[in-house]
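Trainee: Provided below for reference: sequence and predicted model.
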Amino acid sequence: MGGNADYIDGYGYTSLQRALEIARNSEGGVDQAITAFLERKLGELWARLQAQPNTYVLTKDEFALFNYYRQRFGNSEIATSAIKRFWDNYQGS
C-alpha cells in the first residue's frame, strides 16, 4: 500500500518529497513526526555515502533531502563530492 512511501503518524503514507514539502512549508516549526522521518532518511543516506564515499550517486530525492540539511555537513569532503557527482550525473526530468 505504501509503495515508495513510509507511514507517518498524522500524515498517512508519505513520500520523501512530500515530507520535505511539509517541512519547508511549516510555519512555527516542523512537526516532530516529519522531523523524525527526515532524520532517519538522512541517517540512512549518510551511511550509504560513507560506505561508498567516492562512487555513490545521489538520486533526485536524496539530493533534495541532503540539500535540506546541507549546512549540517559544513565542508565535509564526502558531502562536497556527493553533490558534485549528483550534478555531474544529473539528467533532468
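Mentor: Good, I have the coordinates. In this text, all values refer to a predicted model and were calculated from it rather than measured experimentally.

Trainee: drop to CA atoms for contacts and neighbour counts, all remaining ones
Mentor: Noted.

Trainee: looking at this structure, which helix is longest?
Mentor: Secondary structure of the chain read by DSSP state H shows that its longest helix is helix 32-51.

Trainee: next, the buried residues of that one.
Mentor: 34-35, 37-38, 41-42, 45-46, 49 (16 or more other Cα atoms under 10 Å).

Trainee: want to compare, so here's the second one:
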Amino acid sequence: MNGSTESHEGGYRQAQAATLSTFEALRLARETEEGSENPLVNVVLEIAIREIWSKIQAEPNTCVLTQEEYGVFNYFQNRFQGLEVAVAARRRYWDFRISGST
C-alpha cells in the first residue's frame, strides 16, 4: 500500500516501534481516536514525556523546550497541572518563541 496508517476499513494499523517517531505518535494521538488508544502510540509518548520531564527537572529554571518537546508536554498538560516548575517551563517556551530566540 502507500504507507498510510489506515487500512481499507478505516481502522488504525499499528506501525512498528522502530518507525514511529514522537512527532508521528503525537499527531496520531491528537488527530485520531484510534491513535490515542493505540498502545504503541502511548508507549512512544510516555517515553518522550518522561525524557522531557527529566530535562525540566534537571534544569528547572533554565530549560527551554523545543517545539516538538512542547507539543508532547502540552499533550500531557493535565498531568502537571498546578506544578510551578511546569508553569515556568511553559512560560519560558513562549517567552523564547515570541522573542525569536529558539
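Mentor: That came through fine. Remember, predicted model here, so these are calculated numbers, not experimental data.

Trainee: structure 2: matching residues for the longest helix of structure 1?
Mentor: On the basis of TM-score structural alignment, helix 32-51 of structure 1 is assigned to residues 39-58 in structure 2.

Trainee: run the chain-centre distance for that stretch.
Mentor: 8 Å (Cα atoms, centre = their mean, to the nearest Å).

Trainee: go on, stretch 48-68 of structure 2?
Mentor: Distance, stretch centre to chain centre, for stretch 48-68 of structure 2: 12 Å (Cα atoms, centre = their mean).

Trainee: distance of the aligned residue in structure 1 for Phe76 of structure 2 from Gly10 of structure 1?
Mentor: Counting by TM-score structural alignment, Phe76 of structure 2 lines up with Tyr69 in structure 1. The spacing between Tyr69 of structure 1 and Gly10 of structure 1, counted by Cα to Cα, to the nearest Å, is 23 Å.

Trainee: please, where are all the strands along structure 1?
Mentor: 6-8, 12-14 (DSSP state E).

Trainee: tell me which strands and helices the last one is in contact with?
Mentor: If you count contacts as 3 or more Cα pairs under 8 Å, 6 or more residues apart in numbering; DSSP states H and E, strand 12-14 of structure 1 packs onto strand 6-8.

Trainee: who's in contact with the strand it packs on?
Mentor: Strand 6-8 of structure 1 is contacted by residues 12-15, 33-34, 37 when judged by Cα atoms under 8 Å, 6 or more residues apart in numbering.

Trainee: spatially, which two of those residues are the most separated?
Mentor: Spatially, the most separated pair among the contacts of strand 6-8 of structure 1 is Ser15 and Ala33, at 13.2 Å (Cα to Cα).
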